[in-house]
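> Got a predicted structure plus its sequence, pasted below:
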Amino acid sequence: MAILKTQAKEKGYFKVPAWEQALRCVEVVAVPALAFFLLSKGGAFALAGALLLGMHYPRTAYLGHDLAHNHWGPRDDAKPRFMLGVVALFQGFGSAWWIEKHELHHSFPNGCRVGEDGVLVPIDGDIDSVPWIVWDKALVDYNSKACKSTWQRLLSYVMPRFQVPLFFPLLSLARFNWSWQSIETAARRGLNLEAALCVAHWALGLTLAGFLTPGPAWTGWLWFLCAQLLGGFILAFVFVLNHTGMEVYDATEAKGFYDRQARSTRNTPTSAFLDWLTGGLNSQIEHHMYPTMARRNLPKMREATRKAMIDCGYVYEELKNGEAMAAVLLALGEAARA
């Protein structure tokens, strides 16, 4: 992997060219502006605007993901820091919450530690969704023990039993949860500007939607919330294909960084459209191996990475999108019945 990384750097794969950065800056502002303009026209135009805005929210999240992974340079530099603020305003997510949990996810995807009572406790926050979802049957005991209040215990009893039919509706609500966690984390850490920008996303969005809609204000608010639901669904759908349904393991039994990645990370098919739709996260294995690599270059590393991992005795899992979702639902179903 070190050799492949050196070769990729020599080819410039880790650089995001200036034209692409400029395009992303235009996109993050122009697409929402166009969506709200279409809302003002009403009817089919408004519907097209909602679809456009819903499709755009994952795109803005991918930009924040790139910035936090230092794709535009060290994230504490002026330009990435400014752009992360732009993303917080136009997306409603803050980088403090994302970085806090996502870097741990990269180190221990699907990883757990064993508690004093012998129960697996998630290290990776992406598989810790108590009391709403049990991502794997190995986490059933943890889900039960982690609930403290009566309300949480009730939810942890009811929700997992219906998590397969409720799964897609829950994905649609993901944006609201992530935005709230962003605001809570930023406020807790004293990052008042970031928290204010995340709040402003909702306040300005609802205000503009209520003002610009040709009908009653509530129709604009509904338009805005529907776009949020669509955006949350697309983004969560992309994320769950990468790791859900793969091994949930005791990190002390894994044989180092590459073994942890191979146990728990999968790719889904690549094409110009799929790379655009997923923000390059369909090449999830390569993203975990080279997290600072520009996303547009990740597919170029697939074949070499596959060969290197197989030669070193690791698994390289690649499934079609339908097969990956089937694996996700199978794991959720097994957890529901456990």
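Here it is on my side, so go on. Numbering: from 1, shown residues only.
> When you work out contacts or count neighbours from here on, use the C-alpha atoms and nothing else.
Fine.
> doesn't Val31 make contact with Leu53?
Yes. At 7.1 Å, Leu53 counts as touching Val31 under the criterion of CA atoms under 8 Å.
> higher neighbour count, the two?
Leu53 (25 against 17; other CA atoms under 10 Å).
> what sits against the more buried one?
By CA atoms under 8 Å, 6 or more residues apart in numbering, the contact list for Leu53 reads 31-32, 35, 227-228, 231.
> Quick one: the helices in the stretch 51-200 of the chain, in order.
78-91, 95-107, 140-146, 150-158, 163-172, 174-188, 192-212 (DSSP state H, counting those that start in this stretch).
> The fifth one packs against which elements?
Helices and strands touching helix 163-172, as assessed by 3 or more CA pairs under 8 Å, 6 or more residues apart in numbering; DSSP states H and E, comprise helix 217-243, helix 321-337.
> For Tyr316, give its distance to Leu4.
16 Å (CA to CA, to the nearest Å).
> okay, these two: which has more neighbours?
A count of neighbours by other CA under 10 Å puts Tyr316 above the other of Tyr316 and Leu4, at 19 against 15.
> right, and that one touches Ala262 too?
Yes. Counting by CA under 8 Å, Tyr316 touches Ala262, with 6.4 Å between them.
> ranking the helices of the stretch 51-200 of the chain by burial, who's on top?
Ranked by mean neighbour count, the helices of the stretch 51-200 of the chain are led by helix 78-91 with a mean of 21 (mean count of other CA atoms under 10 Å).
> Report the angle between it and helix 192-212.
With axes from the mean of the first three to the mean of the last three CA atoms, to 10 degrees defining the directions, helix 78-91 sits at 40 degrees from helix 192-212.
> And helix 78-91, what does it pack against?
helix 18-41, helix 43-68, helix 192-212.
> Tell me the buried residues in the longest one?
Right, helix 43-68. 45-47, 49-68 (16 or more other CA atoms under 10 Å).
> One more: the first one?
Within helix 18-41, the residues scored as buried using 16+ other CA under 10 Å are 25, 28, 31-32, 35-40.
> ok, and here's another one to check against it:
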Amino acid sequence: MRRRYGHYWARLVGSVVAVLVAVAAVVGVGDSWWQLLLAAGIGVLMTQIAFLGHDAAHRQIFASGRWNDWTSLVLANLLVGLSYGWWQGKHTKHHANPNKRGVDPDIDLPVITFTSAQADERRNRFTAWFMKRQGWFFFPLLLIEGLDLHVTSTRRVLSREPVKRRGIEITFLAIRLLAPLALVFLVMSPLKAVAFLAVELAVFGFYMGASFAPNHKGMPIVPPDVSIDFLSRQVLTSRNVTGGRLMDVAMGGLNLQVEHHLFPSMPSPNLRKVAPTVREYCAKHGVTYTEMSLLRSYGVVIRHLNEVGLGVRDTWTCPLVAQYR
């Protein structure tokens, strides 16, 4: 059970205490519209716990893989309501081949089109209008991302696909998803309860999506028939978000995406320490190291998605293909 980074204990204990305090607050506030403010706060809390579960799943908290697995199960399934097994399989594919067409599940979504090839396949008279403006719809769509994450991960656990510790995952998910429903409908009127759940899910989904979007969206897309060395594959497709320690907390360390992809098991508080070395090494070897402000990265994401929807060829991909094919 030896821990790898001491401050994680405080975050783990704090997460459990915060959840208990949130439950007590819901009961204490009672049948009031003030509950909507509390719902927004719980949405933020769930996202922060999800960040912590992300670190545990990457073996950042404990030296023991077993302890990291169980920590992820408790954080993801029991506290947040997302399947650890579903996330682990999906995220492992992403880390192995970020932004690679046909391989990375993060650029293969049913609503948003991330590549020109996807746009060609999906474009018809019903989707053309939306695709041309999908960049502007991206962030509003994140308001339903929380609901989609719960539904998708639960469906995965209940499917016939292999899931390690399926019984435990189902049990934890059932407790997490059903207990809050019972609580809010017992404490509040039906209208307030529905509004509470809608606000919590909207804030959770938007916060999660807005934290993950700057990492790779709008960065080079790797064609399926192109092989790239590890350093270039991880650095060229990743983007850092500039900012100090406050940004580290707000984005759960995901703002240092280049370093995270190079050293996925490194505790997130240490990523900032190695960033100068990585930046210098990339400059020495001619590998483009991308970092920009959060707002600028959002602008890049919106512009890229609109251009893809309009049928513009990926200007990043062409030099990439010429270099590595």
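Happy to help now that I have it. Quantities reported herein were computed from a predicted structural model and do not represent experimental measurements.
> His287 of the first structure: which of the helices and strands packed on helix 78-91 of the first structure is closest?
Among these, helix 43-68 comes nearest to His287 of the first structure, with 10.7 Å by CA to CA.
> Could you check how far that closest one is from the centre of its chain?
Averaging C-alpha positions (CA atoms, centre = their mean, to the nearest Å) puts helix 43-68 of the first structure 14 Å from its chain's average.
> Check stretch 23-36 of the first structure too.
Chain-centre distance of stretch 23-36 of the first structure: 20 Å, with CA atoms, centre = their mean.
> contacting residues around the residue most central in space within the second structure?
With distances taken as CA atoms, centre = their mean, Phe212 lies nearest the centre of the second structure, 4.5 Å away. By CA under 8 Å, 6+ apart, the residues touching Phe212 of the second structure are Leu254.
> number of nearby residues for Gly286 of the second structure?
Gly286 of the second structure has 10 nearby residues by other CA under 10 Å.
> before we move on, what about Gly244 of the second structure?
10.
> Repeat that for the one 10 residues further on.
Close neighbours of Leu254 of the second structure, defined as other CA under 10 Å, add up to 26.
> Please say which position in the first structure it maps to.
With TM-score structural alignment as the criterion, Leu254 of the second structure lines up with Leu281 in the first structure.
> of the helices of the stretch 51-200 of the first structure, which approaches Met246 of the first structure most closely?
That would be, of those and by CA to CA, helix 95-107, which comes in at 14.1 Å.
> Please work out which residues of the second structure line up with the closest one.
Under TM-score structural alignment, helix 95-107 of the first structure corresponds to residues 84-96 of the second structure.
> what distance separates the matching stretch from the middle of the whole chain?
11 Å.
> so what corresponds to Met46 of the second structure in the first structure?
In the first structure, the residue equivalent to Met46 of the second structure is Tyr57, according to TM-score structural alignment.
> Identify the residue nearest that match in space, chain neighbours excluded?
Distances taken as CA to CA, 6 or more residues apart in numbering place Gly231 nearest to Tyr57 of the first structure, at 5.2 Å, with adjacent residues excluded.
> how about that neighbour, what's its partner in the second structure?
Counting by TM-score structural alignment, Gly231 of the first structure corresponds to Phe204 in the second structure.
> which ones are touching its match?
Going by CA under 8 Å, 6+ apart, the list of residues near Phe204 of the second structure reads 43-44, 46-47, 146.
> Tell me the one of those nearest Pro110 of the second structure?
Gly146 (15.6 Å).
> which non-adjacent residue is nearest the closest one?
Per CA to CA, 6+ apart, closest to Gly146 of the second structure is Gly205, 3.7 Å.
> The one you found contacts Ile144, doesn't it?
Yes. Counting by CA under 8 Å, Gly205 of the second structure does reach Ile144; the two are 6.2 Å apart.
> the more surrounded of those two?
Neighbours around Gly205 of the second structure and Ile144, counted as other CA under 10 Å, are more numerous at Gly205. The numbers are 26 against 17.
> which residues does that one contact?
142-147, 149.
> Need the counterpart of Ala182 of the second structure in the first structure.
So, by TM-score structural alignment, Ala182 of the second structure is matched to Thr207.
> just Leu191 of the second structure next, same as before
Match for Leu191 of the second structure (TM-score structural alignment): Trp218.
> Give me the neighbour count for that match.
Neighbour number of Trp218 of the first structure under other CA under 10 Å is 14.
> how near is the closest residue to it other than its chain neighbours to Phe224 of the first structure?
Computed as CA to CA, 6+ apart, the closest residue to Trp218 of the first structure that is not its neighbour in sequence is Gly210, at 6.5 Å. Between Gly210 of the first structure and Phe224 of the first structure the distance is 9 Å, computed by CA to CA.
> Identify the residue of the first structure aligned to Pro276 of the second structure.
Match for Pro276 of the second structure (TM-score structural alignment): Glu303.
> How about Gln60 of the second structure?
Per TM-score structural alignment, Gln60 of the second structure is aligned with His71.
> residues in contact with that match?
Contacts of His71 of the first structure (CA under 8 Å, 6+ apart): 14-16, 292-294.
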